[in-house]
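*Asks:* okay, structure incoming, though there's no sequence with it:
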């Protein structure tokens, strides 16, 4: 059965169209509520959101949906996605909901669902909820309608949780840190946590207005962070995305450090201290071959999955790894969190910076990445360019041209109508030529 609403990371789309209407949000609340109404206890759902304008609308609709089928609702306001996962577990809730479109612009929104264990739902659970969306909801009797309340100390709870991932014997005294919160969900908690650990904090992207989330800031637009780090003479820069589940770092020279380098650092650090499980890490097919070769040189393995942090986590749980993530900055450390957590990952990097007493530019350059190019080709709704013979021929030709010295990866985005074309290899000119030829074939087919 094909998915109709759920993509690689929940339900996402342009607000007030398609699946991102108040009506659909209410139906999602009713369907997800019905799915998790198990047993005779009083059922509870935790709902958080990022800072985009449509969050108010989607939150109210979800509250209406959940309470109408008999679930109590706890709202926590703007909070990082990993905070919602953590609070779902700690409050013994049956379900957690994050209203966010992650790194997308303000006009998009999305709904991410977490089970009572704080983990994102399986494909099977999402398909079951999709099926319930097509059915008439079973509404609660008037005396069993749910209640809604807001808790005011959620930020403090999450800050305490995040700080617990930082070694007790260390402090951030003497470090000047620029943190870019993307005008998103971590605009309050991230600077506060860093300050409480002793850092001198320069915070940017902390003035959300409903429209500026991820706009020229955050992990997908780190240019402002790069400039501020260099201008302020900071030791390091930290960029989160709109819902703070991903991390990109900028060293003291203003150079961008992606998730592959961060995973290399944390994995080898944990291996040396005896904390690493699984003998390596889990990453997606997008991670650079340079990372794989570096880990092999350290006697560690790299387990690859398809794109999506949920698939990384599934492999981690199935095969006993405690570190995984994506090149884009979703880093999962299952000793601490059940999903990607940008702040917790940043604290792991900062602990290495303090202990090693090296500049970030040296600490975070563990391997030389192979030339890698990624381009996106937009296609019309309903088109299937990857099924076209000319596209298949272009892909086969590109793989033949690389001749074992690199690789080609073509995939359809799970959140947007895009075909992502990636290639990497020893020869940057050849890699670019391969990507361009495939992109041209996709454009013609689309």
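*Replies:* All right, it came through fine. Only a predicted model underlies this, so the values are computations on that prediction, with no experimental measurement involved.

*Asks:* could you use CA atoms for every contact and neighbour count after this?
*Replies:* Noted.

*Asks:* residues in contact with residue 356?
*Replies:* Residue 356 makes contact with residue 363, according to Cα atoms under 8 Å, 6 or more residues apart in numbering.

*Asks:* and the closest residue to residue 4 other than its chain neighbours, how far is that from residue 28?
*Replies:* In space, residue 4 comes closest to residue 130 once its chain neighbours are excluded; the distance is 7.4 Å by Cα to Cα, 6 or more residues apart in numbering. Using Cα to Cα, to the nearest Å, one obtains 8 Å as the distance from residue 130 to residue 28.

*Asks:* more neighbours, these two?
*Replies:* When neighbours are counted by other Cα atoms under 10 Å, residue 28 comes out ahead of the other of residue 130 and residue 28, with 23 against 18.

*Asks:* skip ahead from the one helix or strand the residue nearest to residue 4 maps to and say which helix or strand is next.
*Replies:* Using DSSP states H and E, residue 130 sits in helix 123-133. Using DSSP H and E, the next helix or strand after helix 123-133 towards the C-terminus is strand 148-150.

*Asks:* try it against this one:
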């Protein structure tokens, strides 16, 4: 990672470096030049519902048109919508999504897709960063134009719904959908329509500051309560930019990304659609996921954290299915990035085809107790394994758990946090082990 780009674009607190208007404008200029070099004519920009989104949208657009490239404003749309339209709009050279994903409203970020809906490579990010942080760019005499794309949401939703024919199904599932007061708030009703589902929506009234606030994929208690109260078959929770999905079964139990990925991989194999018999997940996946893949005789590839890493390994191995426990799931024959709505539709397809409730489908894997704690650290992020107190604590826990668990400690790619994840044979022991490492970090870092 460079000075600006983390594991998923540029991210930080809005109106504070690097998420300032000045840097957004320079980013726009650099992206505009990148677009010109690819012989394309325009850049598309989408955003989630954060109050700072329009400010950054304006700054990015100003930078892009100042170097003679046109801008198409998509408005509020999920990140996968930007990825799709980056490929579907012929003149588009680059797609930009303004979002900080599952973070609080006061954060924001800039995610960049090249033509075809693929996130930038490390080399491309490094070249952009040089331009952004370098000397002022010589401006041409020709200025680009800014136009609004009024049909962006409908084009994205139609791209999704035409893949599934639920009209022929006699069973009408009862759904509760949590839009996280984010980008899914406006498009979800166009995807999960009342003529196909018995559906109700919660947390779909964004006001600029309530995105992800005690709702969405990070906070499913309210969704669980609504599912139980309404005797629903399924609860679906998206994050702020709707590229993640976490589900709630008919009993109100949260079903995380690993289990959803296992369900979808099993169904794909049984349907003869699991290309190369391989699935990709990350080092953060639960031990139980690997065990489930072994039992299903599916090759399991493990990669680093981030949907970009997942996509890279999928391409290397020929996999069509990959994802993260956080709810990012990629179906490479249909999308180029994590897509919460597409994942939800595929899950619904499995439930209707198998005529089984989610609670039964989830038995495909046994979830090991997992505790994840984020510890705030200095932004310089020193090598924690060179700090004796931290290194010793990690080694002690690993020795204590042996083959019955594992420890994973890593820095966040988007925030000044050290993430400590411990899996073990039972909840209390796992939590104690995780707290032991976290206390060592708090004392020494």
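*Replies:* Received, thanks. All figures in this text were calculated on a predicted structure; none of them were measured in a lab.

*Asks:* hmm, back to that, gap between the residue nearest to residue 4 of structure 1 and residue 69 of structure 1?
*Replies:* 16 Å.

*Asks:* what of residue 319 of structure 1?
*Replies:* Counting by Cα to Cα, the gap from residue 319 of structure 1 to residue 69 of structure 1 is 38 Å.

*Asks:* which of these two has more neighbours?
*Replies:* Neighbours per residue (other Cα under 10 Å) separate residue 319 of structure 1 from residue 69, with residue 69 holding more: 23 against 13.

*Asks:* what does that one correspond to in structure 2?
*Replies:* Using TM-score structural alignment, the partner of residue 69 of structure 1 in structure 2 is residue 67.

*Asks:* ditto for residue 238 of structure 1
*Replies:* Going residue by residue (TM-score structural alignment), residue 238 of structure 1 aligns to residue 236.

*Asks:* repeat for residue 266 of structure 1
*Replies:* Using TM-score structural alignment, residue 266 of structure 1 sits opposite residue 264 in structure 2.

*Asks:* ok, and the closest non-adjacent residue to residue 120 of structure 1?
*Replies:* Across the structure, with Cα to Cα, 6+ apart as the measure, the residue nearest residue 120 of structure 1 apart from its sequence neighbours is residue 114 (4.4 Å).

*Asks:* for the one you found, grab the count of nearby residues.
*Replies:* Summarising burial for residue 114 of structure 1: neighbours were counted as other Cα under 10 Å, giving 27.

*Asks:* wait, residue 158 of structure 1 sits on residue 83?
*Replies:* Yes: counting by Cα atoms under 8 Å, a contact exists between residue 158 of structure 1 and residue 83, whose distance comes to 5.8 Å.

*Asks:* these two: which has the busier surroundings?
*Replies:* residue 83 (29 against 21).

*Asks:* secondary structure element for the more buried one?
*Replies:* Assignment of secondary structure by DSSP H and E places residue 83 of structure 1 within helix 81-90.

*Asks:* tell me the counterpart of residue 56 of structure 1 in structure 2.
*Replies:* Structural alignment places residue 56 of structure 1 opposite residue 54 in structure 2 (criterion: TM-score structural alignment).

*Asks:* so its match sits in a helix?
*Replies:* Yes: secondary structure assignment (DSSP: H, G, I helix; E, B strand; the rest coil) places residue 54 of structure 2 inside a helix.

*Asks:* looking for the alignment partner of residue 223 of structure 2 in structure 1.
*Replies:* Using TM-score structural alignment to pair residues, one finds that residue 223 of structure 2 aligns to residue 225 in structure 1.

*Asks:* show me what contacts the match of residue 238 of structure 1?
*Replies:* When contacts are taken as Cα under 8 Å, 6+ apart, residue 236 of structure 2 is in contact with 175, 176, 177, 178, 223, 245, 246, 247, 248, 344.

*Asks:* measure it to residue 290 of structure 2 for me?
*Replies:* For residue 236 of structure 2, the distance to residue 290 of structure 2 equals 24 Å [Cα to Cα].

*Asks:* quick one, strands of the stretch 151-300 of structure 2?
*Replies:* Along the stretch 151-300 of structure 2, counting by DSSP state E, counting those that start in this stretch, strands occupy 174-178, 198-202, 234-238, 245-248, 254-255, 278-282, 299-303.

*Asks:* and the aligned residue in structure 2 for residue 201 of structure 1, what does it touch?
*Replies:* When structure 2 is aligned by TM-score structural alignment, residue 201 of structure 1 is paired with residue 199. Under the criterion of Cα under 8 Å, 6+ apart, the contact partners of residue 199 of structure 2 comprise 174, 175, 176, 177, 192, 193.

*Asks:* if I line the two up, what does the third one land on in structure 1?
*Replies:* In structure 1, the residue matched to residue 176 of structure 2 (TM-score structural alignment) is residue 178.

*Asks:* give me the distance between its match and residue 250 of structure 1.
*Replies:* 9 Å.

*Asks:* over to residue 309 of structure 1?
*Replies:* Remark: distance between residue 309 of structure 1 and residue 250 of structure 1 (Cα to Cα) = 22 Å.

*Asks:* out of the two, which sits in the busier spot?
*Replies:* When residue 309 of structure 1 and residue 250 are compared for neighbours, residue 250 comes out ahead with 29 against 25, by other Cα under 10 Å.

*Asks:* no more questions from me, cheers.
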